[in-house]
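K.L.:
Based on what follows, work out the 3D shape:
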Amino acid sequence: MPWTERQQALLQGMGLRIWSPPPAALRPAAPQAAPAIVPLAVQAPVEAPTPAVTQGGEPAPAHPVVSARTPPAAPAAAAVPPPSAPSPQAAGVAAMDWPALREAVAGCQACALCESRRNTVFGVGHPSAEWMIVGEAPGEQEDKQGEPFVGAAGQLLDAMLQAVGLTRSEADAAHQVFIANTLKCRPPRNRNPQPEELAQCAPFLHRQIALVRPKVLLAMGRFAIQQLLGRDEPIGRLRGQVHDYHGTPVIVTYHPAYLLRQPTEKAKAWEDLCLAVSVYRQRQG
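P.N.:
Okay, here's the model as predicted:
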């Protein structure tokens, strides 16, 4: 099925070439009576990334799964130092429902970030979304509006999602994503999160994932990857694989803010999104 004019405009706006539809044998079946929202597998045909090839010339296994709990051996320098222990007030987070969790985040004073924030950034999206996106720390605009991924980076993320039939706007669980950050408060001057800050916010993020129960997790940026996988290798070494977070597949990719600074990497981010779509379709079956 050819790309619609809207999808072509979205991809061209992101600086990406138009991908050809997959071969007929791989295309999804034609939809039945036209629903109000076209299913993801039909609305956005995507081309699967080219399989990796081993040194011997043989194709590598499709979508290798790397466990977050038992990662492959890595150099000692790549290990993430153990974070500080969460504060006692976070001990009950694992039992919270959505209202209690939102209230706990809004009133959190576990670290010094509470002193400089304007708003906490809890997250947005469908509470039972099949896709969940995890970003890094809120920036200036996020701190002002209390919502993740706003401004230019948010616009780029929205365009990427729309290209595969997803949205942050109100929709059903299969099409509306849930978006959250590793930190719920903005670090001053947008500096990198500190280990103790990540440790204090980790229970909030983990509880959000447990409540959403997504079929696919998309980790955008180095600190999101560290928080979900406990890995500190460069993103270029981790992308193109299917990682694992307590049984949920994780695809890692670049943060939209990085893509705005390095537009030549947008094609790689598109490949990562295609891989995520492929994994999602497998889990639908």
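K.L.:
CA atoms for contacts and neighbours, from now on please.
P.N.:
OK.
K.L.:
So residue 216 is in contact with residue 252, correct?
P.N.:
No. Using CA atoms under 8 Å, residue 216 makes no contact with residue 252, being 10.9 Å away.
K.L.:
Settle it for me: which of the two has more neighbours?
P.N.:
residue 252 (30 against 24; other CA atoms under 10 Å).
K.L.:
ok, that one touching residue 235?
P.N.:
Yes. Using CA under 8 Å, residue 252 is in contact with residue 235, at 7.2 Å.
K.L.:
Between these two, which contacts overlap?
P.N.:
By CA atoms under 8 Å, 6 or more residues apart in numbering, residue 252 and residue 235 have these common neighbours: residue 221.
K.L.:
check which helix or strand covers residue 102.
P.N.:
Assigned by DSSP states H and E, residue 102 belongs to helix 98-106.
K.L.:
helices or strands next to the following helix or strand past that helix in the packing?
P.N.:
Once the chain leaves helix 98-106, the next helix or strand it forms, by DSSP H and E, is strand 124-125. Strand 124-125 sits against strand 178-181, with contacts defined as 3 or more CA pairs under 8 Å, 6 or more residues apart in numbering; DSSP states H and E.
K.L.:
And the closest residue to residue 239 other than its chain neighbours, how far from residue 237?
P.N.:
Spatial nearest neighbour of residue 239, excluding adjacent residues (CA to CA, 6 or more residues apart in numbering): residue 252 at 5.3 Å. Computed as CA to CA, to the nearest Å, the residue 252 to residue 237 distance reads 10 Å.
K.L.:
Ok, residue 247 next?
P.N.:
Here the criterion is CA to CA. By it, residue 247 lies 21 Å from residue 237.
K.L.:
want to put them side by side, so please do this one too:
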Amino acid sequence: MGKEELMKRLERRIKGCQKCPLGQLRTNAVPGAGSYDAEVMFVGEAPGYWEDQKGLPFVGRAGKVLDELLGAIGLSREEVYITNIVKCRPPENRDPTEDEIKACSPYLDRQIDIIRPKVIVPLGRYSMGYILRKFGFEPEPISKIHGKTFEAHTLFGKIVIMPMYHPAAALYKPPLREELKKDFEKLKEVIKSDK
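P.N.:
Below you'll find the predicted structure:
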């Protein structure tokens, strides 16, 4: 079975999921979007209002910031894969709970197994914490480790993990936009060196 078929099957499961109370509250589950052959996978925390309305990741104001950052290093959404740890919107855009992450993270694990990205970029502290622990690293505050690289070895090869601030943070704290731009420039170098 090819990647596309595996991902479509997984997306159907996510859209019908009721493993936690968020399944009752959502308008749409948000499995993810982009290339199933992506070398770079971005992992946010959870869908917000517009994501819940449209069933697509990063389509609100934070998504516009992400689009700008991608464009600045010559990438488009179609070339990368964008998803979240939690696939349904928490009420009032609150942070995802441990239970919600636990219920939903097997979907993310499966997406990583199918896509087999070379680089994973966790956006924000919750996705950073989950991804780093999953690959055997001890998370530190995101202010200390954003833009740093961690090398994980998996059954399908090396993955570089590069935590970054969530694009939404740039909306509330404009100085973080500069940090994000610098981190994306580093990401561009990591992608190049991996070719």
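K.L.:
ranges for the strands of structure 1?
P.N.:
Ranges of strands within structure 1 are 65-67, 124-125, 131-135, 178-181, 216-220, 242-245, 248-253, based on DSSP state E.
K.L.:
now the ones you listed as JSON lines including distance to residue 164 of structure 1?
P.N.:
Putting the strands of structure 1 into JSON lines (distance: least, CA to CA, whole Å) gives the following:
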{"stretch": "strand 65-67", "distance to residue 164 of structure 1": "23"}
{"stretch": "strand 124-125", "distance to residue 164 of structure 1": "17"}
{"stretch": "strand 131-135", "distance to residue 164 of structure 1": "12"}
{"stretch": "strand 178-181", "distance to residue 164 of structure 1": "15"}
{"stretch": "strand 216-220", "distance to residue 164 of structure 1": "14"}
{"stretch": "strand 242-245", "distance to residue 164 of structure 1": "19"}
{"stretch": "strand 248-253", "distance to residue 164 of structure 1": "15"}
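K.L.:
Among the ones you listed, which comes closest to residue 115 of structure 1?
P.N.:
Among these, strand 178-181 comes nearest to residue 115 of structure 1, with 18.7 Å by CA to CA.
K.L.:
so the closest one corresponds to what in structure 2?
P.N.:
Aligned by TM-score structural alignment, strand 178-181 of structure 1 corresponds to residues 81-84 of structure 2.
K.L.:
hmm, back to that, the strands of structure 1: which one's closest to residue 284 of structure 1?
P.N.:
strand 216-220 (10.6 Å).
K.L.:
Which residue numbers in structure 2 does the closest one align to?
P.N.:
The alignment of strand 216-220 of structure 1 onto structure 2 (TM-score structural alignment) covers residues 119-123.
K.L.:
Can you give the contact residues for that stretch?
P.N.:
Counting by CA under 8 Å, 6+ apart, 39-45, 128, 131, 159-167, 191 sit against stretch 119-123 of structure 2.
K.L.:
How far off centre is the match of strand 178-181 of structure 1?
P.N.:
4 Å (CA atoms, centre = their mean, to the nearest Å).
K.L.:
do stretch 145-161 of structure 2 as well
P.N.:
14 Å.
K.L.:
can you pull out the helices in structure 2?
P.N.:
With helices called from DSSP state H, structure 2 shows them at 3-15, 22-25, 49-54, 61-72, 98-115, 125-134, 142-145, 167-172, 175-193.
K.L.:
tell me the most buried of these?
P.N.:
Burial of those is given as mean neighbour count (mean count of other CA atoms under 10 Å); helix 125-134 ranks first at a mean of 20.
K.L.:
Please report how far the residue nearest the centre of structure 2 lies from residue 194 of structure 2.
P.N.:
Ranked by distance to the mean C-alpha position of structure 2 (CA atoms, centre = their mean), the top residue is residue 43 at 0.8 Å. Taking CA to CA as the measure, residue 43 of structure 2 falls 20 Å from residue 194 of structure 2.
K.L.:
Kindly report the same for residue 150 of structure 2.
P.N.:
From residue 150 of structure 2 to residue 194 of structure 2 the distance is 14 Å (CA to CA).
K.L.:
Over to residue 80 of structure 2?
P.N.:
Remark: distance between residue 80 of structure 2 and residue 194 of structure 2 (CA to CA) = 15 Å.
K.L.:
One more: residue 116 of structure 2?
P.N.:
In terms of CA to CA, residue 116 of structure 2 sits 14 Å off from residue 194 of structure 2.
K.L.:
the more surrounded of those two?
P.N.:
Between residue 116 of structure 2 and residue 194, residue 116 has the larger neighbour count (other CA under 10 Å), namely 22 against 10.
K.L.:
just to revisit the earlier point, which position in structure 1 aligns with the residue nearest to the centre of structure 2?
P.N.:
Per TM-score structural alignment, residue 43 of structure 2 is aligned with residue 134.
K.L.:
I figured that match was touching residue 182, is that so?
P.N.:
Yes. If you go by CA under 8 Å, residue 134 of structure 1 and residue 182 touch, sitting 6.8 Å apart.
K.L.:
which residues do the two both contact?
P.N.:
residue 224.
K.L.:
Just list the residues touching the match of residue 43 of structure 2, thanks.
P.N.:
Contacts of residue 134 of structure 1 by CA under 8 Å, 6+ apart are 179, 180, 181, 182, 217, 218, 219, 220, 224.
K.L.:
Ok, residue 181 of structure 2 next?
P.N.:
residue 69.
K.L.:
Apply 10 Å and report the result again.
P.N.:
Residues near residue 181 of structure 2 by CA atoms under 10 Å, 6 or more residues apart in numbering: 68, 69, 70, 72, 73, 187.
K.L.:
Mind putting the residues you listed into a markdown table with distance to residue 106 of structure 2?
P.N.:
Output for the contacts of residue 181 of structure 2, formatted as a markdown table (distance: CA to CA, whole Å):
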| residue | distance to residue 106 of structure 2 |
| --- | --- |
| 68 | 30 |
| 69 | 28 |
| 70 | 27 |
| 72 | 32 |
| 73 | 31 |
| 187 | 26 |
